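Asks: okay, predicted coordinates and the sequence, questions at the end:
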Amino acid sequence: MSGIAAAYVALAGAIVFEVTGTNFLARSEHVTKLGPTTVAAIFYALSFYLLAQALRQVPLGVAYGLWGGLGIILTAAMSVIVFKQRLNMPAVIGIGFILVGVVIVNGFSKSMTH
């Protein structure tokens, strides 16, 4: 696997671990339950480690933008699916703007390292 491909695999893993950590944080009941709190901390640590590995090849602004943007989109989706929360129209529109931003950065930015 090439260096850039490995970096994007690491970035994808960082996003998945961040979203998973956030879901466990929601189950921690404001950091009062030891188990979910510990699992959330472990997943966040793994996420930051993989994000750091991705930064070897992917520019900081791009990597962090993708990590944050896709993390928000996936966390919002998980809140609807897992926690049965509802998103109102302004939230859906805002998340749509984030998705458009991710597509623009990935598809059109000259900052991307391919």
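Replies: Great, that's in hand.
Asks: use CA for all of it now, contacts and neighbours both
Replies: Will do.
Asks: residue contacts, the most centrally placed residue in the chain?
Replies: What sits nearest the mean C-alpha location of the chain, by CA atoms, centre = their mean, is residue 71, with 2.5 Å. With contacts defined as CA atoms under 8 Å, 6 or more residues apart in numbering, residue 71 is in contact with 15-16, 18-19.
Asks: any idea how far it is from residue 104?
Replies: Between residue 71 and residue 104 the distance is 17 Å, computed by CA to CA, to the nearest Å.
Asks: swap in residue 21?
Replies: Here the distance between residue 21 and residue 104 works out to 27 Å (CA to CA).
Asks: same thing with residue 70?
Replies: Taking CA to CA as the measure, residue 70 falls 13 Å from residue 104.
Asks: overlap of the contact sets of those two?
Replies: Shared contacts of residue 70 and residue 104, defined by CA under 8 Å, 6+ apart, are absent.
Asks: of those two, who's got more company?
Replies: Remark: of residue 70 and residue 104, residue 70 carries more neighbours, 20 against 11, as counted by other CA atoms under 10 Å.
Asks: and here is the other one:
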Amino acid sequence: MYTMRSAAVPYVFLLMAIAFEVVATSLLKLSDGFTRLWPTVGCLAGYLAAFALLAIVVRHVPVGVAYAMWAGLGTAAIAAIGVVFLHESITVAKVAGVLLVIGGVVTLNLGGVH
């Protein structure tokens, strides 16, 4: 059984997995179709670390909750990075889509999927 302190550890690992995935996805654009060595290496290393952490997380967190948080927070972060750093356009539809994904994550977590 988890204590209050240790119950948070899988979620810390999940946040780390999401961060690695976001960095890897950002590097994917910079790799230029895997034609640039260092962004490609960073991208692949980031995905490897992300999936290794996610594999640990799903031993302690229901896979539906873990994946929903992974997808929702990762999508929101990548959308923000795209707008701020990669000069992608921001539209009402993009903002609404991200908000719906985040709403789905919140609903899963509040809905007793645990």
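Replies: Yes, it's here. Everything numeric here is computed off the predicted structure, so don't read it as measured data.
Asks: please state their TM-score.
Replies: Counting by TM-score structural alignment, normalised by the length of the first structure, the TM-score of this superposition works out to 0.91. Behind it: 110 aligned residues with a CA RMSD of 1.1 Å.
Asks: let's have the contacts of residue 71 of the first structure in JSON lines, adding neighbour count and secondary structure.
Replies: What follows is those, written out as JSON lines (neighbours: other CA atoms under 10 Å; DSSP: H, G, I helix; E, B strand; the rest coil):
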{"residue": "15", "neighbour count": "28", "secondary structure": "helix"}
{"residue": "16", "neighbour count": "21", "secondary structure": "helix"}
{"residue": "18", "neighbour count": "28", "secondary structure": "helix"}
{"residue": "19", "neighbour count": "26", "secondary structure": "helix"}
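Asks: any chance of the residues you listed in CSV, plus distance to residue 44 of the first structure?
Replies: Shown next, in CSV, are those (distance: CA to CA, whole Å):
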residue, distance to residue 44 of the first structure
15, 10
16, 10
18, 6
19, 9
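Asks: identify, from those, the entry nearest to residue 27 of the first structure.
Replies: Distances from those to residue 27 of the first structure were compared by CA to CA; the smallest belongs to residue 19, at 12.8 Å.
Asks: so where is stretch 54-64 of the first structure in the second structure?
Replies: Under TM-score structural alignment, stretch 54-64 of the first structure corresponds to residues 57-67 of the second structure.
Asks: may I see the buried residues of that stretch?
Replies: By neighbour count, and taking 16 or more other CA atoms under 10 Å as the criterion, the buried residues in stretch 57-67 of the second structure are 57-58, 61, 63, 65-67.
Asks: which ones among these map onto helices?
Replies: Judged by DSSP state H, those include 57, 63, 65-67 as members of helices.
Asks: any chance of the residues you listed in a markdown table, with distance to residue 47 of the second structure too?
Replies: Compiled in a markdown table, these are given as follows (distance: CA to CA, whole Å):
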| residue | distance to residue 47 of the second structure |
| --- | --- |
| 57 | 15 |
| 63 | 18 |
| 65 | 20 |
| 66 | 16 |
| 67 | 15 |
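Asks: the residue sitting furthest away from the middle of the first structure: what secondary structure?
Replies: Counting by CA atoms, centre = their mean, the extreme residue of the first structure relative to its mean C-alpha position is residue 32, 24.0 Å from that point. Look at residue 32 of the first structure: counting by DSSP: H, G, I helix; E, B strand; the rest coil, its state is coil.
Asks: and it, what's its match in the second structure?
Replies: In the second structure, residue 32 of the first structure lands on residue 35 (TM-score structural alignment).
Asks: on that earlier part again, closest one of the contacts of residue 71 of the first structure to residue 43 of the first structure?
Replies: Sorting the contacts of residue 71 of the first structure by distance to residue 43 of the first structure puts residue 18 at the head of the list, at 6.4 Å, by CA to CA.
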